[in-house]
Structure formats: structure tokens, C-alpha cells
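A.B. asks: need a structure here:
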Amino acid sequence: MHNSHLKITFLGTGTSTGIPMIGCDCAVCTSHNSKDKRLRSSVLIESLTDGTKIVIDTTPDFRYQMLRIQNKRLDAVLFTHPHKDHIAGLDDVRAYNYFQHSNLPVYANTLTAEALQRDFYYAFAENAYPGVPRIDLHLVNHAPFSINNLSIQPIWVWHLKMPVVGYRIGAFTYITDANRIDDAEKEKIKGSSILVLNALRIEPHISHYSLQEAIALAQELNIPEVYFTHISHQLGLHHQVSKQLPSHMHLAYDGLELVI
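C.D. replies: Okay, the predicted model is just below:
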């Protein structure tokens, strides 16, 4: 799978509540370390060859995530699944419609597409009100697809019983909200240089990998560089947890940039 050089920017690395969590005064939520402040999980992927920019998931924090990195352009959105912390910010793509004078391509599996059409019904109306998001919705299945010069391989994982789509772009793989991956899909991850994987907390969880489960999976897949995301305040303080990880594994944090 040939691809251009990529720049990855972590827009958010928190779970559905974000960190700090409303009403919580635990050590993580009251930490002064900027790496303990996490918006909802999303990444921006930029091709350093042709400038193509895509976002995986539009969180409730999407508007602020775009403003704080001063991102002026967006070519597409890839969605992982229909939970609110991953889709709620879609309305704010209107700004890109306005400045780019074009519809925005959006890629989602059937379950997520149905949720988008339900939650953002006004964007899909036949006689849409002026100023609504202008979206071209594309269904994602198991087949690879391309956005400009980026070749994208969907990877289907399980969030308890919900199918979630991870994405591999070149040597970069992004998987969030998973607690199980079938063997055939694991094969699609192997050979990645960088894997981003959800690691919610220390204790086991019904639908997310715990930290130990995420570490074990990354070791099984033999990925040289691993970043954990979709982190809750229950995981612990960033600097303390980071010290306990294998040397090639890291906690991602908001604003982290990687080039691959």
C-alpha cells in the first residue's frame, strides 16, 4: 500500500466525557499538566505530498479542535461509529462548505450513515434550508477507497456488539472504541509503522480495551510504535502511566503531532 508522507495531529484523546469530567475533582481532572486535559478523540491526517486533509470523527469539540490548530482546509471526514462523542460536531463543517465552495465528502458505515441522517436530518432534506452542512455521504464497507492520493483501508473491529470502522492509511492505523478484533482484520493492521489504539482505563471494561489489553494486542501485532487514545480519567495521570509503558508505547495527548 503506497502512500505519501503523512502528518498526524491528535485533536482529542479523551473518552466520551473528556478530561476534566464535569463535576469531578479527582487527581487527573484537577491536574495542571496540559497532557491531562483531553477533548474527545479525533485525529487530523494530512498528506505532505498533496496537502489533502482528512479528519477521523467530528466530536462535540470539533469546532474548537479546528480553531485551536488553526486548520483552514478539510477534504473529507471518516467516521468510525455512531456514538455521540464521535459524530456530534458534524454541523460545524458548514464553515468548510462556505470557504471551500463545495460539499464535504463524508465516509461512514451503514449504521453510522443512518445515525447521521437521523441526527442531522436537516442536512439531508430535499429542500434544505440555506446554510445547512452540505455533505456527500459515501458508505464504507470492507473495500479500500481513495481520497485524492490517500489510499484508505477500512478495518472492522468490535465495540461489544457494535461494528466500528478503524482506518489504515499507508503505514498508519487508527482504531478507537474497540474491545475485540477478528483475526482477518488483525492481518490488515500488521506491517503498520504506527498504531493508534484505544485504552480506556486500568480496569476491564465491557466495550473498550483496558490498558493491559491494548498493550497485549499491540505486542501481538508487533507494531514498532504505538499510541494509546480514548483515555478516561480512571487511567491515571499522564506522566505516571507513561513511565510504566514499554519503551515503544506512549499515551497520546491533545496536540501531539507525528510524521510518518
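A.B. asks: CA only for contacts and neighbour counts going forward, please
C.D. replies: Fine.
A.B. asks: now the farthest one out in the protein, which residue is it?
C.D. replies: Asn127 (31.9 Å; CA atoms, centre = their mean).
A.B. asks: in a helix, that residue, correct?
C.D. replies: No - counting by DSSP: H, G, I helix; E, B strand; the rest coil, Asn127 is not part of a helix but coil.
A.B. asks: isn't there a strand covering Leu67?
C.D. replies: No - counting by three-state DSSP, Leu67 is not found in a strand; it is helix.
A.B. asks: to compare against the first, here's the next sequence to fold:
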Amino acid sequence: KREFQYIFDGTEYPGIPRINLNTINVNEPFNIGSLKIQPFEVIHHKMPVLGFRIKNFTYITDANHIPEYSRKMILNSEILVLNALRREAHISHFTLSQAIAESTQAKAHKTYLTHISHQLGLHSQVQQELPDDIFLAYDGLTLTL
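C.D. replies: Purely as a prediction, here's the structure:
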């Protein structure tokens, strides 16, 4: 509301976006239609951000730490989407090796790595290095839940 106050100040003129804000609170599930979404806390450097569990699907991006109290939310995910920015350490994102370790600890059936940088390497070469149940995501990827 601070950055786009003209949208929220009550002034109506052609072209102004109409936005219906819905607050998401950590650990409080919400619905989109009949789909239940469970948010949970992960860490982006020092800042708490949200991951999401939807049935057996878990989505975490822009994170470098999963607090112990949130680990139960990702355990045994059928599909885990997790960021893996690059190989070298980064202040606010998982590295490739950290993401692989998180996937293993979570006992995810399949993991798709996203939020990857060109610094990670060529898709085809990096994919060959990964365990059989971990894949590099790509633009246009469709997952069936």
C-alpha cells in the first residue's frame, strides 16, 4: 500500500487496478477455491518468508534455511520445489549441494530445483550430476499433482 498508494486512496479513474488484498498469516491455512494451502516459515538471509504446502506438493523459493519447526511441513512431499541458486555460498539462497541435502532430509519423492542462476552451469550437464529423483526445473515446466 505504501508503494502503490494511488491504488488504495479511494480515487477512481480509468485504468487504475482493482486489487482485493488477502493477508496470509504464517501457519494459518487458507483456501483458493477448494484448494487448501498451508503456509509455513522459511528464512531468506535473516528475513522470514513463506513456503507453501498444497496436498503432497511443497514450494519453497528464495530461502537459505528451513527452521526445525517448519521441517514437518516438507517431510515426505511427493513433489518438492526448492531454490538452488548456484554452487557457491550465497547469503540468502540455497546452494546446489544444500538443496540436495534438504531434499534428502525431507525424504521428497521428487524434487525440482528452481531459482537457478547461469552460474550453476549448463542445464544438461548439471542434470547429469543430480540424483535420479532431483531435476532442474525450466521455463514452461508443468507438474501434475
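A.B. asks: what's the TM-score for these two chains?
C.D. replies: Scored against TM-score structural alignment, normalised by the length of the second structure, the superposed chains reach a TM-score of 0.95; 144 aligned residues with a CA RMSD of 1.0 Å.
A.B. asks: what's the match for the residue farthest from the centre of the first structure in the second structure?
C.D. replies: Following TM-score structural alignment, the counterpart assigned to Asn127 of the first structure within the second structure is Thr11.
A.B. asks: ditto for Tyr209 of the first structure
C.D. replies: In the second structure, Tyr209 of the first structure lands on Phe94 (TM-score structural alignment).
A.B. asks: Leu251 of the first structure now?
C.D. replies: Under TM-score structural alignment, Leu251 of the first structure pairs with Leu136 in the second structure.
A.B. asks: can you pull the contacts of its match?
C.D. replies: With contact taken as CA atoms under 8 Å, 6 or more residues apart in numbering, Leu136 of the second structure is in contact with 112-114, 123, 126-127.
A.B. asks: now Arg53 of the second structure
C.D. replies: 37-40, 59, 73-74.
A.B. asks: switch to 7 Å and redo it
C.D. replies: Going by CA atoms under 7 Å, 6 or more residues apart in numbering, Arg53 of the second structure touches 37-39, 59, 73.
A.B. asks: check Ala63 of the second structure too.
C.D. replies: Contacts of Ala63 of the second structure by CA under 7 Å, 6+ apart are 42-44, 92-94.
A.B. asks: how far off centre is the lengthiest helix in the second structure?
C.D. replies: Taking DSSP state H as the criterion, the second structure has its longest helix at helix 96-106. Relative to its chain's centre, helix 96-106 of the second structure lies at 14 Å (CA atoms, centre = their mean, to the nearest Å).
A.B. asks: the top strand by length along the second structure corresponds to what range in the first structure?
C.D. replies: Longest strand of the second structure, by residue count under DSSP state E: strand 35-44. Per TM-score structural alignment, the counterpart of strand 35-44 of the second structure in the first structure is residues 150-159.
A.B. asks: other residues contacting that stretch?
C.D. replies: So stretch 150-159 of the first structure is contacted by 3, 142-146, 163-170, 177-181, 185, 188, 207-208 (CA under 7 Å, 6+ apart).
A.B. asks: can you match the contacts of Arg53 of the second structure up with the first structure and say which hold?
C.D. replies: Shared with the first structure under both residues aligned by TM-score structural alignment, their matches' CA atoms under 7 Å, the contacts from the contacts of Arg53 of the second structure are 37-39, 59.
A.B. asks: sorry, back to before: which non-adjacent residue is nearest the match of Tyr209 of the first structure?
C.D. replies: Distances taken as CA to CA, 6 or more residues apart in numbering place Asn64 nearest to Phe94 of the second structure, at 4.6 Å, with adjacent residues excluded.
A.B. asks: would you mind measuring from the most centrally placed residue in the second structure to Asp139 of the second structure?
C.D. replies: By CA atoms, centre = their mean, the second structure has its centre lying nearest to Ile60, at 2.3 Å. In this view, Ile60 of the second structure and Asp139 of the second structure are 17 Å apart by CA to CA, to the nearest Å.
A.B. asks: same check, this time on Gly10 of the second structure
C.D. replies: As defined by CA to CA, Gly10 of the second structure lies at a distance of 38 Å from Asp139 of the second structure.
A.B. asks: again, but for Ile16 of the second structure
C.D. replies: For Ile16 of the second structure, the distance to Asp139 of the second structure (CA to CA) stands at 30 Å.
A.B. asks: among these two, which residue is more densely surrounded?
C.D. replies: Neighbour count, other CA atoms under 10 Å: between Ile16 of the second structure and Asp139, Ile16 has more, with 11 against 6.
A.B. asks: the nearest residue to the more buried one once chain neighbours are set aside: what secondary structure?
C.D. replies: Among residues not flanking Ile16 of the second structure along the chain, Ile7 sits closest, at 6.4 Å (CA to CA, 6+ apart). Reduced to three states with three-state DSSP, the structure at Ile7 of the second structure is helix.
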